[in-house]
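In: Model the structure of this input:
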Amino acid sequence: MLQRHKAQLRHHARLNHGIQLAHWFNSGDRVTNLSNHHTLSLYIADGYDTWHKTPYGWRNGGGPDRFCLMPAGTESTWDLRADLSFVHLYCTEAHLRQMAEEIWDRSSAQLQLHEKVFASDDRITQLYRHFLLSCDWQQPASQLILSSASTLLMTHLLQHYSDVQWRAPRVRGGLAPVVLRNLLDFIEAHLDQPLTLAQLSQQAALSEFHFARMFRHSVGEAPHQYVMRRRMLRAKAMLADDSLSLTAIALSCGFSSPSHFTNRFRQMHGMSPSLWRSNPPSSGADEG
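Out: Purely as a prediction, here's the structure:
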């Protein structure tokens, strides 16, 4: 719908369960939105001269970190009188209900999201900026953090912006030892692939919500943190072999290009893989 207007699609990603992400830019446009899916929008930059049509006239209130929640079937009209950069997360009604049933082990006939316009929520801002906007959406190694963040966002919407507003269930204890052992073996065997939260939770026969919390309880870090750490440990071990190219190492560790591998390696270790290879730290500096 947006592409029929002046909106420019900057980035796009498809995640599990029909969830999609889209990074847009628009300016000087009037748009009427009516979709068969839910849309959570966060303003990334500008948006100060964005207006929303209400029964009482046009209302302004946009700006960075403001969010809008547009439930499926809700029509809204917007007048963008200046620049606006924003990110949309799209989710189907079917997936929202499936997620609710998996988390709370019950269903609700009144599962309806609330429309929100120009609202503020520190948790939504944190999940967007710290997770969704901090990685390259097209890289296989980013899929786990993207799927984890989208699950957290949808759970937050269910808890705070729906008719049910159920409390988050308590998760006591971690994964059973045999389940954890098999799961860690699965991760190690698939570090070269774009792992997702759905894949890992299926290995443990748990919902994504419960799996993420039980994994953290057992391992001491989130799934995406653990997987990235294991990828980096594999990369450092492979860098010791001068016969291996950076491309081969990148692909073996789940990165689709040497440049993406180099960027993530530098972020975590303060130097490029090439510099690490030529001047590796002492063996005691590495964690096993």
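In: C-alpha only now, for contacts and for neighbours.
Out: OK.
In: secondary structure element for Glu102?
Out: Taking DSSP states H and E as the definition, Glu102 sits inside helix 93-104.
In: Now the very next helix or strand once past that helix: buried residues?
Out: Per DSSP H and E, helix 93-104 leads on to strand 116-119 as the next helix or strand towards the C-terminus. Buried positions in strand 116-119, judged by neighbour count with 16 or more other CA atoms under 10 Å: Val117, Phe118.
In: helices and strands around strand 116-119, which ones?
Out: When contacts are defined as 3 or more CA pairs under 8 Å, 6 or more residues apart in numbering; DSSP states H and E, strand 116-119 sits against strand 67-70.
In: want to put them side by side, so please do this one too:
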Amino acid sequence: MPYKKQIIEDLTRWIDMNLHRVHSINDVATRSGYSRWHIQHMFKQVNQMTILGYVRQKRLERAAQELAESQDSITTIALRHGFGSQQTFSRAFMKWQNMQPSRFRSCARLGQRNPDVEKQHAQPG
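Out: Down below sits the predicted model:
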């Protein structure tokens, strides 16, 4: 495995385990030992997305799981996953899932899925 890819895979695993600690690219750059520019460039080459885009995606995925499985309020879930407010979370969630978090929760509890999202994930990227 090329050296750069291994560095980014290790860093990606660290991000996954430490989402609560990642508040900026500086946090990731400090962990990696590389400059902000260099680590952002390497990360995007390997993962085809920015570091902050990856962090947001993972936070949304974990929040979606909680929406489906817990009784916690949407605001509580939003704040727990690093979103500054329910409104910020709802906008990001809507962009990602094409539905509001409350609707997602209702559908998840009924065992329904969002067909638009399934189509997006099924397309080769």
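In: now what about the TM-score between them?
Out: TM-score for the superposed chains, counting by TM-score structural alignment, normalised by the length of structure 2: 0.75, backed by 114 aligned residues with a CA RMSD of 2.5 Å.
In: Could you tell me where the helix holding Glu102 of structure 1 falls in structure 2?
Out: Mapping helix 93-104 of structure 1 onto structure 2 (TM-score structural alignment) gives no aligned residues.
In: Could you pull out the buried residues of that helix?
Out: Glu93, His95, Leu96, Arg97, Gln98, Met99, Ala100, Ile103.
In: how about the helices in the stretch 1-150 of structure 1?
Out: Using DSSP state H, counting those that start in this stretch, the helices of the stretch 1-150 of structure 1 run over residues 93-104, 122-126, 143-160.
In: and the first one with helix 143-160, angle?
Out: Going by axes from the mean of the first three to the mean of the last three CA atoms, to 10 degrees, helix 93-104 of structure 1 is angled at 80 degrees with respect to helix 143-160.
In: Go through the buried residues of helix 93-104 of structure 1 and name the one nearest Ala13 of structure 1.
Out: His95 (16.8 Å; CA to CA).
In: quick one: that closest one from Glu101 of structure 1, how far?
Out: 10 Å (CA to CA, to the nearest Å).
In: same check, this time on Arg30 of structure 1
Out: Distance from Arg30 of structure 1 to Glu101 of structure 1, by CA to CA: 38 Å.
In: With Trp276 of structure 1 instead?
Out: Counting by CA to CA - Trp276 of structure 1 and Glu101 of structure 1 are separated by 47 Å.
In: Likewise for Leu40 of structure 1?
Out: 21 Å.
In: residue ranges of the strands in structure 2, please?
Out: For structure 2, applying DSSP state E gives no strands.
In: Tell me where it has helices.
Out: 3-17, 25-32, 36-47, 51-69, 74-80, 86-97, 101-109, 115-122 (DSSP state H).
In: Buried residues in the longest one, which are they?
Out: By neighbour count with 16+ other CA under 10 Å, helix 51-69 of structure 2 contains the buried residues 51, 54-56, 58-61, 63-64, 66-68.
In: quick check, nearest of these to Phe89 of structure 2?
Out: The nearest one, if we look at the buried residues of helix 51-69 of structure 2 relative to Phe89 of structure 2 and count by CA to CA, is Leu60, at 8.3 Å.
In: And the residue nearest to Met49 of structure 2 when sequence neighbours are not counted, how far from Glu9 of structure 2?
Out: Spatially, and ignoring its direct neighbours in sequence, Met49 of structure 2 is nearest to Phe43 (7.3 Å; CA to CA, 6 or more residues apart in numbering). Distance from Phe43 of structure 2 to Glu9 of structure 2, counting by CA to CA: 9 Å.
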